[in-house]
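1. Return a 3D structure for these sequence lines:
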Amino acid sequence: MTSTPPARDSDPVTASSDSALDPPPLSFEVVSSDRDKRRALRLVADGIAQQRQVASLAIIFHPLCFVALGVACTLVWRRNSPDLGSALMALSGLVMAYLAAIRLYTSPFLRLAENFSCHSFLAAPEGYQDLVLVARFGGEIIGTLVLRLPPRPGAKAGQSSLKVDAGGGVIRAWTTMLRYRNKSIGADLLRFAVAVTRSACGDDAPVSFDPDHANSSLPLLRIFSRPFRSRDEKAAKALETALRDCDAGQSRFAPREPATDGS
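-> Below is the predicted model of the structure:
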């Protein structure tokens, strides 16, 4: 006759495994430490560099460039058609030269990212510093928004401020880590920015994008900038949605004062 072990209310090993599988918390906050600001603005610099890929695709598949490449390939083929091997090698070389030229043409995006200065970007004309809002997934910063508010009366130069009497917020940078895009992280950052602005400037304070935002520099001919214009239009619509959500009381954010360094 066999006996079964008595049932136990819980298995500590299983419980520990289940809690280890829980995803880390997602939080939004205003950061003040230099270390967190550098980490947050590194995302902005990465976003500037990543524009190179968008620009390259825009040029590769632009109708004008595509037609020119097709005409060149046709001429090369006709010239070398008697020798199939030579024709294929010539076509391959032409396509490689086409892609290399595009790579060279879009390289200024990398220089813009390399020359991006965190300190000078955060410095407002009056000597104050912009606020840096972040999204954290566990301990990792996965989203950044740089917000400029009017300086509060009596504030010292070099300080950030959450309490002002009038004016509105200006968004100078807004980005999310590449693998977390299209997951509503950016939209939540916009709602948080609206909440922070209105807690500082009043319930009717406007929020807008800075025309000279971090990604506004485009070292391209205008005919290749359509994807970037479309991006700016989508960002404006996303901000309008965030403002409507806050006006309707659908924002879940309660702005927090930035933590002091070392806390």
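2. rest of the way, CA atoms for contacts and neighbours
-> Fine.
3. Quickly find the element holding the residue nearest to Leu91 when sequence neighbours are not counted.
-> In this structure, Leu91 finds its nearest non-sequential neighbour in Cys73, 6.1 Å apart by Cα to Cα, 6 or more residues apart in numbering. Using DSSP states H and E, Cys73 maps to helix 63-80.
4. and for that helix, what are the contacting residues?
-> Ile59, Ile60, Ser86, Ala87, Leu88, Ala90, Leu91, Leu94, Val95, Tyr98 (Cα atoms under 8 Å, 6 or more residues apart in numbering).
5. One more sequence to fold, the one below, so I can look at both together:
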Amino acid sequence: MADKDISLPSEAESSDPLATLPELTTKPAASEDDKVEALHLIADSVAQQRQLASSAIIFHPVTLGVLVLFFGLTYQYFYRGALSDWGIIGTTSAGILMAVLISVRWMTGGYIFEAERVGTWKWLDDGREGADSGIVGSQDEILLTRFGDEIIGTIVVRGIRESSASSGKTRKNAPTTGVIRAWTVQRRYRRKGIGQGLLEEAIALCQSKGWLGPEFADDHANSAKIIHPTFSGGFKKRERQARETLQRVIEEQGGVAAGKKAKR
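-> Below is the predicted model of the structure:
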């Protein structure tokens, strides 16, 4: 039998197990396909909020209290001491639980419609209709983080000129602020510093253009308030943490000083 041609790894490759890992890069979207991938990633992040909202409602003390009350009433009404009563109690309790889950599904369904709205060209160009919108440039800046060839994160930044308080109109030489309209990372790559890296790139983008900020837009992609405020405590906390993270990264990158310089 002929000897097989076996290629052994070089000494450098065998000593460095990370040498074969794909490269992590962050660059502007270069094509229409890149922008479509970014929109899909943003829409997915909005749709994922439905799961968070469902958990917030189901495990909220109010919901759990109502369930316990109904289960207690079911037991009190149907149990008469016979073993067969437990079958009726179990069936009724399961029906109550199913009704609650269906209600939660209905209450959080708005996130799916919001995801469909956000993942479109119309959303990307939203606000550009007016002649004096104050938006800088013909399109938003979209930065993509790739792990090899896979897009795993994106951030969308728009420059907006400040308007006059009296007339509401913008001047060409008015200060411009970078506004973050979307910021997301694929779920399995979160909590690994990729989101912070995107914020750092957004700050560098604003500095290179002489813009103030950046800051999160009030109507950013994940800002829609679908569920009742009673259950939205977790969303408020995430929003606050995102803004605090951005402020911390700006201070670390010297973005505040650069913004003040640009404003003068």
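6. so which of the contacts of helix 63-80 of the first structure is the most crowded?
-> With neighbours defined as other Cα atoms under 10 Å, the most crowded of the contacts of helix 63-80 of the first structure is Ile59; it has 21 neighbours.
7. Alignment lookup: that one to the second structure.
-> Matched by TM-score structural alignment, Ile59 of the first structure corresponds to Ile57 in the second structure.
8. Please identify the helix or strand for that match.
-> helix 32-58.
9. ok, average deviation of that helix from the first structure?
-> The superposed helix 32-58 of the second structure is, by mean Cα distance after the TM-score superposition for the first structure, a mean 0.5 Å from where its aligned residues fall in the first structure.
10. That helix to helix 61-78, inter-axis angle?
-> Between helix 32-58 of the second structure and helix 61-78, the angle comes out at 50 degrees (axes from the mean of the first three to the mean of the last three Cα atoms, to 10 degrees).
11. Check which helices and strands helix 32-58 of the second structure is in contact with.
-> On a contact count with 3 or more Cα pairs under 8 Å, 6 or more residues apart in numbering; DSSP states H and E, helix 32-58 of the second structure meets helix 85-108, helix 110-118, strand 141-147, strand 150-161, strand 176-185.
12. can you rerun that using 7 Å?
-> Applying 3 or more Cα pairs under 7 Å, 6 or more residues apart in numbering; DSSP states H and E, one finds that helix 32-58 of the second structure contacts helix 85-108, helix 110-118, strand 176-185.
13. can the contacts of helix 63-80 of the first structure go into JSON lines with extra columns for distance to Trp174 of the first structure?
-> Shown next, in JSON lines, are these (distance: Cα to Cα, whole Å):
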{"residue": "Ile59", "distance to Trp174 of the first structure": "25"}
{"residue": "Ile60", "distance to Trp174 of the first structure": "27"}
{"residue": "Ser86", "distance to Trp174 of the first structure": "50"}
{"residue": "Ala87", "distance to Trp174 of the first structure": "48"}
{"residue": "Leu88", "distance to Trp174 of the first structure": "45"}
{"residue": "Ala90", "distance to Trp174 of the first structure": "44"}
{"residue": "Leu91", "distance to Trp174 of the first structure": "42"}
{"residue": "Leu94", "distance to Trp174 of the first structure": "39"}
{"residue": "Val95", "distance to Trp174 of the first structure": "36"}
{"residue": "Tyr98", "distance to Trp174 of the first structure": "33"}
